[in-house]
Every structure is written in C-alpha cells, then in structure tokens.
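J.: Next input, structure requested:
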Amino acid sequence: MPQVRAERFIRLDPETAFALSQTTGAFRLKWDPFISAQAFLDGATAAGKGVRTRTVSRMGLKMVSEYVSYMPPRNVGMTMVSGPWFFETFGGGWRFTPDNGGTRAVWKYTFSCRPALLKPVAERIGSWVLGREIERRIEAFARACEDPALVAELRSQGESVPGT
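T.: Here you go, the predicted structure:
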C-alpha cells in the first residue's frame, strides 16, 4: 500500500502540538486548509479509541473515520470507515516526539485505491495528490503552532494542554 508522509519541527512541547493536531469543528477550520467541516459522531465529545468523526473536504469529499489508537501526547491513528469510492482503504496517523526543545511532528497517510484495473495508475496519482495535500496541511499546522493567539485560545479551552 502506498504511504505519504510529511514532518516538521514544531517549537512547542509535544502535549500542546498533539492537542492542536487533534482539534475538531470550528477550531480545526482555523488552521486546516483541507476541511470545510469536521465533527465527532455518535454523541462523542472528545477524541479517543473507537470514536468516529465525519470530515468534509473543501472539494466536497466526505469520510467517516474511526480512531484506532489514541495515545496523547505521542501518537494517534485513524482508519476510514466510509469515504470516497476510489479508496479501498485509507488510514492516517500522527506521531510526536520531543526534539531539541520542541517537537518533531510526523503525519502519514496509508491508502489503497480501487477498482483493481485502475489501481496501479490511481495509486501513483493518489501518492502525488495526497503527498501535496499532506505537505500543505502540515505546513498549515506548523504555522498554527507559531501563532501565539491560536495557541493561547487552545490552551484556554482545555485542561489537557500545559499552561491551562
């Protein structure tokens, strides 16, 4: 299965970087250029293993994902429950490690495409498209981590972030 990945050095502690990466709803719209809507499903009010989310991209693509791992502040993994017809499988994950007074953030997508006849070409195209998209998204995430007002707003919203 193809995999695309992007990483950045973030000048925040892993706890804060992790918390910002896992924002949803209106707060997520402040930094993530890919989505137009995102929300928890099934009455969930916070992320956690087994929690499902619905995401709508700015291009109108919809995906329901489920957290398959949730280990603050180190890593998180999600897998597609339902989504665009051309994805046979799709998963994404973040990893955060302390690095030189900040955090090394790595974001990965792993996917496979369908139908089988088009899979080789679709996966090459998908690697290119998703590679560009994940770079745009992690760059936006890194900029958000450098925005003192956004970080202060995040810290004012929850107890799981240092400094709140």
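J.: Every contact and neighbour count from this point should use C-alpha atoms.
T.: OK.
J.: residues contacting Phe86?
T.: Cys113, Arg114, Pro115 (C-alpha atoms under 8 Å, 6 or more residues apart in numbering).
J.: secondary structure class for the nearest residue to Ser82 once chain neighbours are set aside?
T.: Nearest residue to Ser82 in three dimensions, chain neighbours excluded: Val64, at 5.2 Å (C-alpha to C-alpha, 6 or more residues apart in numbering). Under DSSP: H, G, I helix; E, B strand; the rest coil, the three-state class of Val64 is strand.
J.: compare with the first, here's sequence two:
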Amino acid sequence: MIGASPERVFSWLADPANLVAAPLILRARWASDSQEPGVGAIREAAAVGIWLREEITAYDPPRSYSYRIIRSIPVLNHEGGSLRFTPADGGTRVSWDTTYTHPLMSGGKVLEAVTSRVFPWNFRAVLDSCARELED
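T.: Okay, the predicted model is just below:
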C-alpha cells in the first residue's frame, strides 16, 4: 500500500530513474535508442553483478504496465514482469510480479536461489522509496 493516488504511484514507478532506489541498482534509464514511455520503450539498468535491457510490453496508465527482459548479463530467461495499481482506501495497492529462470550456463538453480531473495528485497526497497516520496 502506498498512500498516494494511482496516477502518482504509476508515474513514479514507471520512471526508470527511480529504480536506483533499489540497493543494488547503480543506474537505470530509458535507452538512448528508445522512445519513452509506452509499449516498445526500452529501459536499461546496471546493478551490482547484472546488466538488464527491458522492453515495455504493455502500458495502461494508471492501471498497469508490463515488461520483459530482452537482454541481460548474466543471461536470464525472463517470462515477464507486471506492476498493477489498484485504488484502495487512502492510496494505491501495488502488485509487482516477475517470472524468470537462470539457464545452467549462467548459474542455473544456484543463481536462482540467490536472486529469488535479492530481487524481492530490491523491489520492496523501490516500493518503500515510492511511499516515502509520495505519501501525503
């Protein structure tokens, strides 16, 4: 729950620059060869131990947006991620889901055991930062 309107929460979370609120994200931005924001937009993020290039696959402000990692180092098989914004008493309920695996060549189940803990920790940090900045 974030104590701000869905419009404000969506806008804040859809801006890749705010992903640096995650403890491990060092830099995040719209790619230089991308339009912004909307379906087909490309964002890039550099983090401790990983680089990502993501494509926005659905964009429905202020209700939801989805993305898919299309390139990464190390390699990540990403089925997709989605953020949904639902009006609730006093603010917005945010749901953030992502589904991925690591192929054997980039660590497989061993790396998944690490990222299954690290990724949610970073997502929570981004949501907490959004709440701190936007809550009335």
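J.: How alike are these chains, TM-score-wise?
T.: TM-score of the superposed chains, computed with TM-score structural alignment, normalised by the length of structure 2, equals 0.83; 135 aligned residues with a C-alpha RMSD of 2.4 Å.
J.: Which one of the contacts of Phe86 of structure 1 sits in the busiest neighbourhood?
T.: Of all those, Cys113 has the most neighbours under the rule other C-alpha atoms under 10 Å, reaching 23 neighbours.
J.: Can you tell me what it aligns to in structure 2?
T.: Matched by TM-score structural alignment, Cys113 of structure 1 corresponds to His102 in structure 2.
J.: ok, so what distance separates its match from Ile25 of structure 2?
T.: Look at His102 of structure 2 and Ile25 of structure 2: by C-alpha to C-alpha, to the nearest Å, they are 19 Å apart.
J.: same deal with Gly40 of structure 2?
T.: Taken as C-alpha to C-alpha, the span from Gly40 of structure 2 to Ile25 of structure 2 is 22 Å.
J.: and the two? which has more neighbours close in?
T.: Set Gly40 of structure 2 next to Ile25 and count neighbours by other C-alpha under 10 Å: Ile25 wins out with 19 against 16.
J.: and that one, what pairs with it in structure 1?
T.: By TM-score structural alignment, Ile25 of structure 2 lines up with Ile35.
J.: quick one: buried residues of stretch 125-137 of structure 1?
T.: Gly126, Ser127, Leu130, Gly131, Glu133, Ile134, Glu135, Arg136, Arg137 (16 or more other C-alpha atoms under 10 Å).
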